[in-house]
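J.: Provided below for reference: sequence and predicted model.
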Amino acid sequence: MDAAPAIGIGAGFAVVVTANVLEGGNPMSLLLMPPLLLVFGTTILVTIAGGTMKDAKTAGLSLKRAFTSDAADPEELLPQVVTLAEKARKEGLLALEQAARDVDDDFLRRGITMAVDGTDPEELREILESEVYTKRANDKQAAKFFADAGAYAPTIGIIGTVMGLVHVLENLSAPEELGHLIAAAFVATLWGVTSANVIFLPLGNRLKRLSELEVAHMEVAIEGIAAIQAGANARVVTQRLRSLIGSPGTAEAA
C-alpha cells in the first residue's frame, strides 16, 4: 500500500492543528458540528448534483483505491514480458499457454491468452486499447468528482460564515456573546478552505496520478504483447519497452 495520501492528509491536518495550538487556540473550538455538517454535507451533495448517481458511486469506490492502491510501476512488467518473449521465440506462441497462467498482471495475462488463442494482432490491439480508453474515462470522472468538491467547498464555507454573521447581527444586544459568535462564524470558512486543499483536491490529484501510472502500465503491456505476437527477440522487446517507460538502460543491460 502506498502511504502517500495517508501521510500527506494526516500530516496536513496535524500541521493545521499544531499551528492553531501555537497561536494559543483550542483545537476543540474548531470542531463545531454546524459548520462541519454544512461544509462536508452540502459539498458532497452539490457535487453529486453536478453529475449522476453512477458518478457518485464510482467516486465512492475510488476513495478506497486512493488510500490503499499501490502506484503501478510499468517497469515491473519488463522481466515478465522479456521472459515470455524468449519462450515464444524458442518454442512458439502456443508454448505460452501454461506460462500465461502464472502471470500476475491480469491485463497482461488476458492479452497473452488471447494471443495464444490466435486473435488477430490488430483486433487484439483494438480490444486492449478499448479497455484502456474505458479505464481512462472512468478514472477521469472519479478524479473530477473530488476536484469539483474542492471547488465547491470554499464557497460553501463562505455561505456558512455569512449565516453565522447574520446570527451575530441578531445578537448585538448581547455584546458579551459577540466574540464567541464571530469566531464560530469563521469556522465554516476555515473548514471550507481546509477541506478543499487538504482533502478533496489532493484526493482528486491522487486518483489522476494513479490513473496515469496504471494506463502507462497497460500501454506497456499492449506493446509487449504485440512484440511477442510478432516474434521479436527479447533484446528488441526490452529496448522497445524501455523507450516507452523512459527508464535508463539498454537492451544489453537487461
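T.: Received it, and whenever you're ready, just let me know what you need.
J.: CA atoms for contacts and neighbours, from now on please.
T.: Fine.
J.: check contacts around the residue nearest in space to the middle of the chain.
T.: With distances taken as C-alpha atoms, centre = their mean, the residue of the chain nearest its centroid is residue 207 (1.3 Å). Under the criterion of C-alpha atoms under 8 Å, 6 or more residues apart in numbering, the neighbours of residue 207 are 62, 66, 139, 142, 143.
J.: How about residue 226: what's its closest non-neighbour residue?
T.: Once flanking residues are discounted, residue 226 sits nearest to residue 121: 6.8 Å by C-alpha to C-alpha, 6 or more residues apart in numbering.
J.: Wait, the one you found touches residue 115, no?
T.: Yes: Residue 121 lies in contact with residue 115 (C-alpha atoms under 8 Å); the separation is 7.5 Å.
J.: of these two, who's got more company?
T.: With neighbours defined as other C-alpha atoms under 10 Å, residue 121 and residue 115 compare such that residue 115 has more, 22 against 16.
J.: want to compare, so here's the second one:
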Amino acid sequence: MDKLSIIGLAVAIIAITLGYSLEGGMVSGLIDGPALIIVLGGTLGAVMLQSQLATFKKALGVFKWVFVPPFYDTQAGIEQIKSWASTARQKGYLALEEQALVSEDPYAAKGLSLLIDGSHEQRLRDTLEIELMLERERLLDAARVYEAMGGYAPTIGILGAVLGLIQAMAYISEPDKLGAGVATAFLATIYGVGFANLLFLPVANKLKQVIEEKMLYHELIAEGIMAMQQGETPANIELKLEAYCAERHVSAGY
C-alpha cells in the first residue's frame, strides 16, 4: 500500500474544502450531480474515442498501482539470478528448464527459455531489448490515458459551465434563481480543473514512476541472463548487478 499517494490525495481534498469553509462557503454547495456527470462523462467519452480498447482496458487495470504498486525486490532478483547461474555452471542450461516453466515473471521465463534453446548472444540481447521496449510502450500508453483525461477535463468543465449558464439564462427575470444558476454552472469548471490537477495528472505521473521501476527490474533480469550466457561466475554477476540496487534507491528517493 502506497501511503504517500493516499495521504497526498487526502491532504489536497481537505486543504481545498477547509479553505473554502474558512471563507464562509458551504462544502455541500460544491456538490452538483449534473456538473459531475458532464465533466466525468464527457472526459471519459473523449478518452474512449481516442484510445484503443486494449489500451483503455490496460489503463483501468493499472490504476490500482497508484495506491498498491507492485514491489520488485532487486536484491532477491540478484540472488535468484545467482542461483540460476550456479545451476547452469554445474548442470548446464537444460537444468534451468523447470525454472523457466515455474517462473511467475513472463519476461524472466522468456529469457531463460531463449538461453536454454541456445540462442545466439546477439539474438538473445535483441529479443530481450525488444520485449522490454514493447512492454514499456504498452504500459506508458496506459498511463497516457490518464494524462489525456487531465488534458480534456478542464475543457469539458468549461463546456459544462457554458451549458449551465445557458440554463441559468432561463431565469434572467428572476435574480435570485439566476444567481444560484450561475454559481452551479461554475461548479463544472471547478470539477474539470480539480479532477485534472488533483487526480488524473498525478495518477499519470505516478504510474510512469511505477512503470520505470518495473522496467529497471526487468533490465536487471536481462543483464543477468546475458551475463550467464557469457559464462560469468555468480560472484561476477552479483557485482555487475549491484548497480541496479543503487539505481533503485536513487529513483525511489531513499
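T.: Structure received. Because the structure is predicted, anything quoted here is derived from the model rather than measured.
J.: hang on, the earlier thing: output the contacts of residue 207 of structure 1 in TSV, with distance to residue 93 of structure 1, neighbour count and secondary structure appended to each entry.
T.: What follows is those, written out as TSV (distance: C-alpha to C-alpha, whole Å; neighbours: other C-alpha atoms under 10 Å; DSSP: H, G, I helix; E, B strand; the rest coil):
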residue	distance to residue 93 of structure 1	neighbour count	secondary structure
62	37	20	helix
66	38	26	helix
139	34	22	helix
142	38	23	helix
143	39	27	helix
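J.: Can you report how many residues neighbour the aligned residue in structure 2 for residue 205 of structure 1?
T.: Matched by TM-score structural alignment, residue 205 of structure 1 corresponds to residue 205 in structure 2. Using other C-alpha under 10 Å, the number of residues around residue 205 of structure 2 comes to 16.
J.: so which strand or helix has residue 205 of structure 2?
T.: Residue 205 of structure 2 belongs to helix 201-229 when assigned by DSSP states H and E.
J.: tell me the contacts of residue 55 of structure 2?
T.: Applying C-alpha under 8 Å, 6+ apart, the residues contacting residue 55 of structure 2 are 138, 141, 142, 145.
J.: tell me, stretch 148-163 of structure 1 lands on which residues of structure 2?
T.: Stretch 148-163 of structure 1 lines up with residues 148-163 of structure 2 when matched by TM-score structural alignment.
J.: now the matching stretch, how far from the chain's geometric center?
T.: Stretch 148-163 of structure 2 sits 23 Å away from the centroid of its parent chain (C-alpha atoms, centre = their mean, to the nearest Å).
J.: mean shift between that stretch and structure 1?
T.: The superposed stretch 148-163 of structure 2 is, by mean C-alpha distance after the TM-score superposition for structure 1, a mean 1.2 Å from where its aligned residues fall in structure 1.
J.: related to what we said a few turns ago, return the closest of the contacts of residue 55 of structure 2 with respect to residue 105 of structure 2.
T.: residue 138 (16.6 Å; C-alpha to C-alpha).
J.: ok, now which ones touch the closest one?
T.: Residue 138 of structure 2 makes contact with residue 55, according to C-alpha under 8 Å, 6+ apart.
J.: element containing it?
T.: Using DSSP H and E, residue 138 of structure 2 falls in helix 121-168.
J.: Tell me how far that helix lies from the chain's centre.
T.: Distance, stretch centre to chain centre, for helix 121-168 of structure 2: 10 Å (C-alpha atoms, centre = their mean).
J.: Could you do stretch 10-27 of structure 2 as well?
T.: The chain centroid and the centroid of stretch 10-27 of structure 2 are separated by 28 Å under C-alpha atoms, centre = their mean.
J.: tell me which element the residue of structure 1 positioned farthest from its centre falls in.
T.: Here structure 1 reaches farthest from its C-alpha mean at residue 173, the gap being 50.9 Å by C-alpha atoms, centre = their mean. Assigned by DSSP H and E, residue 173 of structure 1 falls within no helix or strand.
J.: so how far does the helix or strand where residue 101 of structure 2 lies sit from its counterpart in structure 1?
T.: Element membership of residue 101 of structure 2 [criterion: DSSP H and E] is helix 97-102. Compared with structure 1 after the fit, helix 97-102 of structure 2 shows a mean deviation of 5.2 Å (mean C-alpha distance after the TM-score superposition for structure 1).
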